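Chemist: let me see the structure of the following:
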Amino acid sequence: MAEMRVLGSSRLMKLALRALILVVLLALIIFGLYYLLSQSYPFRWNLAFNPKNLDAFNEGLLVTLQVSGLAMIGGALLGLLVALARLSPFAILRDMGMLYVQMLRNIPFLVFILFMYFGVSKVFSAGPTVPVPLLDIEIDSRIFWGVIALSLFEASFISEIFRAGIQAVHKTQIEAARSLGMSYVQSMQHVVLPQAFRMIIPPLTGELIALVKESALLMVISLEELTLTARQLVQQTPLNFEFYAILAAYYLAITLPLSFVSHLLERKLAIGKAR
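Modeler: Just a heads-up that it's a prediction; the model follows:
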């Protein structure tokens, strides 16, 4: 046991040292490039970090987080239903689930956004405006259709994550549940899904990272999220490098912690399987 602890602490020290070396090298490269560029390009960070500009970025950040969070919830719920349909004993449900996945995954997301906002939304806009309960969103708003487009598109990918997780649960456990008198729905609810959820959390976290990055494409429908905010600021003040560098930093501030959490969950799951 003592030897295991020594090996564990030694491994952690090696990982920490590698991380430190990587950070130092990255910092040297960044500062070196910055110094070379500053000889020919007059950086104006004092103008870029104006409180008014940062307030605009923060407002865009809130929109990005709101859209991404709601779309992840919607995509996960719909993705679970599609996964269950694809694993259903009924052929018609399996075919419908497969058709949904194949159609959505083979349409460029940019095209799908344009279709949903400039096509489908116009059909619904002919009727009265209806508020969405508890969310303070109207059915004809850009944020509503942005969430709908992201949810529907992501569900086609999330459904495959759910399906793989469910199929990873050994069939003997399902057979044992059925032998105890459980129905198909009950065996899924009480036996399969609780185990599958543990295995799909890391890839779901990775899908959330992809969703946050995909939300940048919602700028094409003039949704004022982070990317459109940066573009509007560049049009007002030609600080291209500065504003887009700040934009990249905002996205990294969202995605890097999520990536770290996903990595930790994957390692924890791998350790759990080894035991």
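
Chemist: all contacts plus neighbour counts: C-alpha atoms, from now on.
Modeler: Will do.

Chemist: now do Asp140 against Leu252, distance only.
Modeler: For Asp140, the distance to Leu252 (Cα to Cα, to the nearest Å) stands at 31 Å.

Chemist: one more sequence to fold, the one below, so I can look at both together:
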Amino acid sequence: MEFSILTDYFGQYLEGFQGTVLSSVLALIGSFVIGTVIAVFRITPVKALRWFGTGYVEFIRNIPLLLVVYVFFYGPSALGFTLDGFKAGTIGLTVYTSAFIAEAIRAGIVAVPKGQMEAARSSGLNYMQTMTHVILPQAIKLVIPPLGNQFINLIKNSSVLTLVAGLDLMYFADGISTETYRTFDTYIFVALFYLVLTLPLSYGVRVWERRLQRKY
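Modeler: So this is what the prediction gives:
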């Protein structure tokens, strides 16, 4: 393995790493917020919202991530404006991941005993207050492992940004590989950078899960 590739092009690796981290963090926050809202829509008594939530999840989950990113990269031009690769890729990643997070949180909501909702409503809380303060906190604790897996998948899926010049880790790695003709060595170092992100997250999810199990 040619370690000089890492040292000679460390600046480019670092720039791509920063782009991947920024895109992943923004998509993680956005997908969690959207996914939580869609999960609530999936089980709400309001039929129109329930249909919207179901349609959103089923549509997004059954099309490729790349297609979602292309929609946000090429689609806005039809409306008279454009998004750069980073913005389009991050938005696409957010939308795609939110559908999977919505299903995970919905499963957690369903797993919360129905008596919790009835007790909260009988104490004077309305539906949204009950969902926000009683049901969702319990549901999210129940689905920490699948949520952690989705967040790890999100980081790995961020490599799709390279296809729309999203200035992520893979984008810069492609340039390094083209310049050095050392494809294997270049992408091995890319794998190490991804591990720097995913391994601590995986460990953190396991620790958090064990602490919650001891507490509850």
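
Chemist: TM value for the aligned chains?
Modeler: Once superposed, the chains reach a TM-score of 0.93 (TM-score structural alignment, normalised by the length of the second structure), with 216 aligned residues with a Cα RMSD of 1.6 Å.

Chemist: thinking again about what came up before, more neighbours: which of Asp140 and Leu252 of the first structure?
Modeler: Per other Cα atoms under 10 Å, whichever of Asp140 of the first structure and Leu252 has more neighbours is Asp140, with 19 against 14.

Chemist: my read: the more buried one touches Val123, true?
Modeler: No: under the criterion of Cα atoms under 8 Å, Asp140 of the first structure is not in contact with Val123, lying 10.3 Å apart.

Chemist: trace Glu15 of the second structure over to the first structure, please.
Modeler: Superposed on the first structure with TM-score structural alignment, Glu15 of the second structure falls opposite Glu59.

Chemist: Tyr184 of the first structure - how many residues pack around it?
Modeler: For Tyr184 of the first structure, the neighbour count with other Cα under 10 Å is 14.

Chemist: can you tell me what it aligns to in the second structure?
Modeler: Matched to the second structure by TM-score structural alignment, Tyr184 of the first structure sits across from Tyr127.

Chemist: quick one: its match from Ala104 of the second structure, how far?
Modeler: Using Cα to Cα, we find Tyr127 of the second structure at a distance of 21 Å from Ala104 of the second structure.

Chemist: now which residue in the second structure aligns to Met219 of the first structure?
Modeler: Aligned partner of Met219 of the first structure by TM-score structural alignment: Thr162.

Chemist: show me what contacts its match?
Modeler: Listed by Cα atoms under 8 Å, 6 or more residues apart in numbering, the contact set of Thr162 of the second structure reads 168-171.

Chemist: over to Ala99 of the second structure?
Modeler: Residues near Ala99 of the second structure by Cα under 8 Å, 6+ apart: 31, 35, 38, 56-58, 60-61.

Chemist: check which helix or strand the alignment partner in the first structure of Val25 of the second structure maps to.
Modeler: The equivalent of Val25 of the second structure in the first structure is Gly69 (alignment by TM-score structural alignment). Using DSSP states H and E, Gly69 of the first structure maps to helix 51-86.

Chemist: elements contacting that helix?
Modeler: Secondary-structure packing of helix 51-86 of the first structure (3 or more Cα pairs under 8 Å, 6 or more residues apart in numbering; DSSP states H and E): helix 91-105, helix 142-168, helix 193-214, helix 226-236.

Chemist: how about the last one: buried residues?
Modeler: Looking back up the chat, that one is helix 226-236 of the first structure. 226-231, 233-234 (16 or more other Cα atoms under 10 Å).

Chemist: off-centre distance for stretch 12-24 of the first structure?
Modeler: 28 Å (Cα atoms, centre = their mean, to the nearest Å).

Chemist: residue range for it in the second structure?
Modeler: Going by TM-score structural alignment, stretch 12-24 of the first structure lines up with nothing in the second structure.

Chemist: I'd like the helices and strands packed on helix 51-86 of the first structure written out as TSV, with distance to Tyr244 of the first structure added.
Modeler: Listed next are these as TSV, based on distance: least, Cα to Cα, whole Å:
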stretch	distance to Tyr244 of the first structure
helix 91-105	29
helix 142-168	22
helix 193-214	15
helix 226-236	6
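
Chemist: please list all residues in contact with the most centrally placed residue in the first structure.
Modeler: Geometric centre of the first structure, nearest residue: Leu208, 1.8 Å, by Cα atoms, centre = their mean. Applying Cα under 8 Å, 6+ apart to Leu208 of the first structure gives the contacts 68, 72.

Chemist: aligned to it, what sits in the second structure?
Modeler: Aligned partner of Leu208 of the first structure by TM-score structural alignment: Phe151.

Chemist: swap in Ala248 of the first structure?
Modeler: Looks like Ala248 of the first structure aligns to Ala191 there (TM-score structural alignment).

Chemist: specify the local secondary structure of that match.
Modeler: Taken by DSSP: H, G, I helix; E, B strand; the rest coil, the conformation at Ala191 of the second structure corresponds to helix.

Chemist: what is the burial count for it?
Modeler: As a measure of burial, Ala191 of the second structure has 13 neighbours, counting by other Cα under 10 Å.

Chemist: on that earlier part again, the match of Tyr184 of the first structure against Arg121, yeah?
Modeler: Yes: under the criterion of Cα under 8 Å, Tyr127 of the second structure makes contact with Arg121 at 7.1 Å.

Chemist: ok, the contacts of Thr162 of the second structure in the first structure: which stay?
Modeler: Using both residues aligned by TM-score structural alignment, their matches' Cα atoms under 8 Å, the first structure keeps these contacts from the contacts of Thr162 of the second structure: 168, 170-171.

Chemist: among those residues, which one lies nearest to Leu49 of the second structure?
Modeler: Among those, Asp168 lies closest to Leu49 of the second structure (Cα to Cα), at 35.7 Å.

Chemist: tell me how far the closest one lies from Ser202 of the second structure.
Modeler: The spacing between Asp168 of the second structure and Ser202 of the second structure, counted by Cα to Cα, is 21 Å.

Chemist: could I get the contacting residues of the alignment partner in the first structure of Thr97 of the second structure?
Modeler: Residue pairing (TM-score structural alignment): Thr97 of the second structure is matched to Glu154 of the first structure. Shown in contact with Glu154 of the first structure (Cα under 8 Å, 6+ apart): 71-72, 75-76, 79, 211.

Chemist: many thanks, I have nothing further to ask.
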